Each structure stands twice: as C-alpha cells, then as structure tokens.
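>>> Sharing a sequence plus its predicted fold:
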Amino acid sequence: MSPLSPVPSFCPSWSPRTSPLTALAVAGVGPVALALARRVLEADDAALARWSGVAGPGVLVLLGDTESLPWVDGLVYLGRDTAAPSLLLPCTLAPDVAPALLERALVARASGSTPLAVLPGSAHLVPVGAARPVSRDTVRAWLAKQESP
C-alpha cells in the first residue's frame, strides 16, 4: 500500500446515476477509513493478494476486482466512466458537468497524477496511480498512526 499525496479539493454537484458503474475500488474517509482498515486486517491472505491500495491521513483507498472488494458501512464504491477514464467516480453518483470536462479540470488540478479517486462527500481527490499491493503490516502501521492521539 502506498502513501498518497494530497490534492486540492473540488465541489461540483452530484446526483444519482441512472446506471451504476462497475466497482473497481472502495474508499473510506475518517472513521470509515479506520473501519475499512480493520476489515482488511480480518481478511485472509488470498483476499489481500487481490488488492492494491493507497493511504494518507484519514483516507484509505483499495483497488481490486468487484467481487473481492470489502464492505464497510459508509464506503464509497468507485468505478470508471468511459467518458472520464482517468477518474474513479462514485458508482452511484454522476457529476452535474460532463465527465470529460470534470476529468480535464481535476487532472490539471492534480498536476497530471492519474488515475484519481473522486470522493464527493469529503471533497477528496486521491491519486491512486502509485497504489501498491496491500500488506497486513502496512495496514496495521497506518491504522496505529491514525488512532494515536
């Protein structure tokens, strides 16, 4: 799992998507990220081997095939819209602007780092191009750092 670099926030409006995207990643922020890390630590080695991830202060993103992605209440499931292939967008939400225009603006804001996980609820953009295989030790260390005062 790789640390992430912060990207300035954004705030387009979002509405329900008519057809959900296929999930390629899950993301958690704050307490949801902590719950996701705990769920990852409960997973068997075969599941860990199917995921890659990035983490930063209060944010955790796991990438993997749809069937392997864990569930935690409050997670954002992310997929790829063919109109914005450099972005991982919420599976059930669509931006109020053309996805291609949103992609162009967000990639420019992130200095070209792609792909970007877009988390509208927390206004996070998470570069996931540096995602690394998930390691139990790395997740434990990240979780301990997040939980320390």
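Thanks, I have it. Numbers count the residues shown, from 1 in each chain.

>>> make it CA atoms for all contacts and neighbour counts henceforth
Fine.

>>> now the helices for the chain?
Assigned by DSSP state H, the helices in the chain fall at 31-42, 45-49, 99-109, 136-147.

>>> In addition, the following structure is provided for comparison:
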Amino acid sequence: MVGEGAVAVALARRVLAEDDARLAAWEGVAGPGVLVLLGASESLPWVDGAVYLGRDADAPSLLLPCAVAPGVAVSLLEHAFLARAEGGAPLAVLPASLHLVSVGAARSVSRTTLVAWLEEGQSGVPPGDTP
C-alpha cells in the first residue's frame, strides 16, 4: 500500500499505533511525500485515501493500484516503466502523482526510522500538521 502527502502521514501514524510484532511483519520504503508499506494483504492497515497495490502475473516487476486498470497491456506498461526507472525493480506505480517508486530497497519497518521520517518532515506535510 502507498500513501502520498497527508495520506502518508496518516499511514505512518497508523503504523506507529501497531505493536512491534506487527511492524516486524512489514517492510517499507519512504521518501519525500511518500510512504510505501509492504506485507500480506490481510495484515495491512486501513487508511482513508491510501492506495492498495497488487501484482499482475503479466507484469511481475510492478506493484499496481488494485482499483485502477491501465489502458494498455500491463506487460507493455512494465517494459516501458522498467526502461526509464531508476533504482530497479520492483516498482510501485503511484496513480495520483504518476510517479514510480523503487521498492527493491524495502526494509523491515523500524519505529525509530518512521518517527524520524515524520519529525524531519519527509512526508511532505509540515511536522505537527494534522492530515
């Protein structure tokens, strides 16, 4: 799943409300204005506005939004995205911003790292602002 901007902040806060065992079951990557959380679909939290991602057998290197179908064959989309992607596969496709995020560097979710990301304003929302 992925959150951008204020949704990323809400996702981070929701994740921080979980216990350490749950955090250990997830992996994630974060950057300015974006937070991607990876894990078993049934374990992921509900966050209003978050985009849930899934894999298509015809494009295994992409994590695509579950609620949006591309207008072209996903294998062609995968080929085009991989040709211009930096950071390598797999890639999360973010429909709101039309960005690609490499999730190949995803690591276990760390409470300390997530708190620091929020405090540093990497979420794209000023620290202390409520989404």
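Thanks, I have it. In this text, all values refer to a predicted model and were calculated from it rather than measured experimentally.

>>> May I have the TM-score of the superposed chains?
For these two chains in superposition, a TM-score of 0.91 is obtained (TM-score structural alignment, normalised by the length of the second structure); 124 aligned residues with a Cα RMSD of 1.3 Å.

>>> got the helices of the first structure as JSON lines, with mean neighbour count and distance to Ala25 of the first structure columns?
JSON lines is the format used below for the helices of the first structure (neighbours: other Cα atoms under 10 Å; distance: least, Cα to Cα, whole Å):
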{"stretch": "helix 31-42", "mean neighbour count": "19", "distance to Ala25 of the first structure": "12"}
{"stretch": "helix 45-49", "mean neighbour count": "14", "distance to Ala25 of the first structure": "14"}
{"stretch": "helix 99-109", "mean neighbour count": "16", "distance to Ala25 of the first structure": "18"}
{"stretch": "helix 136-147", "mean neighbour count": "15", "distance to Ala25 of the first structure": "17"}
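
>>> Which one of those lies nearest to Thr92 of the first structure?
Nearest to Thr92 of the first structure, of all the helices of the first structure, is helix 99-109, at 14.0 Å by Cα to Cα.

>>> In the second structure, point out the residues matching that closest one.
Counting by TM-score structural alignment, helix 99-109 of the first structure pairs with residues 74-84 of the second structure.

>>> Tell me roughly how far the matching stretch lies from the first structure on average.
Aligned to the first structure and superposed, stretch 74-84 of the second structure gives a mean residue distance of 0.4 Å (mean Cα distance after the TM-score superposition for the first structure).

>>> do the same with stretch 6-14 of the second structure
Stretch 6-14 of the second structure versus its aligned partner: 0.3 Å mean (mean Cα distance after the TM-score superposition for the first structure).

>>> equivalent range in the first structure for that stretch?
Under TM-score structural alignment, stretch 6-14 of the second structure corresponds to residues 31-39 of the first structure.

>>> residues contacting the residue positioned nearest the centre of the second structure?
The centroid of the second structure falls nearest to Val36 when counting by Cα atoms, centre = their mean (1.9 Å). By Cα atoms under 8 Å, 6 or more residues apart in numbering, the residues touching Val36 of the second structure are 1-3, 28-30, 103.

>>> and it, what pairs with it in the first structure?
The equivalent of Val36 of the second structure in the first structure is Val61 (alignment by TM-score structural alignment).

>>> Could you find the closest non-adjacent residue to that match?
Spatial nearest neighbour of Val61 of the first structure, excluding adjacent residues (Cα to Cα, 6 or more residues apart in numbering): Ala27 at 4.3 Å.
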